[in-house]
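Enquirer: predicted coordinates and the sequence they were generated for:
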Amino acid sequence: MITDNMLNLNYITDAAGNQIAVQIPLNDWLLFQKEYEEIKRKLEVLAGIKEALQEVHEARKKNQKLQTLTEFLNEC
């Protein structure tokens, strides 16, 4: 995991001294991208679980028969 103290940041400033951009070493950027993709995949899984739980909640409110886990897995 990348932490602030691990990054070798180079700040780019305008004529007034305001920071307008930052440069990081390519290896840090590649590691950041890899970690970002892993986090994005985890969030997609969690969003899917959240959606499934909402569907179960709605089905229960309507007294609909729910598919069992075994039935679901047998479809795959």
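Expert: Structure's in. What do you need? Worth saying up front: this structure is predicted, and the values here are computed from it rather than measured. Residues are numbered from 1 along each chain as shown.
Enquirer: every contact and neighbour count from this point should use C-alpha atoms.
Expert: Fine.
Enquirer: now do the helices in this protein.
Expert: Residue ranges of the helices in the chain, as given by DSSP state H, are 26-61, 69-75.
Enquirer: right, so those: which one is the most enclosed?
Expert: helix 26-61 (a mean of 12; mean count of other C-alpha atoms under 10 Å).
Enquirer: what's it packed up against?
Expert: Here helix 26-61 is seen to pack against no other helix or strand when contacts are counted using 3 or more C-alpha pairs under 8 Å, 6 or more residues apart in numbering; DSSP states H and E.
Enquirer: put this next to the first one:
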Amino acid sequence: MKMLTLLEVGNLGGLVVMIIGVIIVIALVVSLVITLIAKVIYEWNNDRKFTKKQFWQTMLISLLICGLISGFVCGGM
């Protein structure tokens, strides 16, 4: 199997890797923002604490939903 480099001229493998990387980074940022909003709402008026486990679970669920949406948008039906 041929190794992919980011600056290939003849093949578009590097472009595909860069697009996938950008999609992953955007999904992580969106998931982080959604998780932080959920944390603020959860801790708004009560003495409840948003634990580390809840943070990562919310982040994972949000990331999975972002992955489903991006897969639908990029892959089509």
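Expert: Received, thanks. None of the values given here were measured: they were computed from a predicted structure.
Enquirer: follow-up on the earlier one: turn the helices of structure 1 into TSV, columns for distance to Met1 of structure 1.
Expert: Converted to TSV, the helices of structure 1 look like this (distance: least, C-alpha to C-alpha, whole Å):
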stretch	distance to Met1 of structure 1
helix 26-61	7
helix 69-75	35
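Enquirer: so for Thr13 of structure 1, which of those sits nearest?
Expert: Nearest to Thr13 of structure 1, of all these, is helix 26-61, at 20.2 Å by C-alpha to C-alpha.
Enquirer: residues contacting the residue most central in space within structure 2?
Expert: Structure 2 has Ala27 as the residue nearest its centroid, 2.4 Å off, counting by C-alpha atoms, centre = their mean. Taking C-alpha atoms under 8 Å, 6 or more residues apart in numbering as the contact definition, Ala27 of structure 2 lies against 63, 66-67.
Enquirer: same thing but at 7 Å, please
Expert: 63, 66 (C-alpha atoms under 7 Å, 6 or more residues apart in numbering).
Enquirer: one more: Gly48 of structure 1?
Expert: When the contact criterion is C-alpha under 7 Å, 6+ apart, Gly48 of structure 1 has no partners at all.
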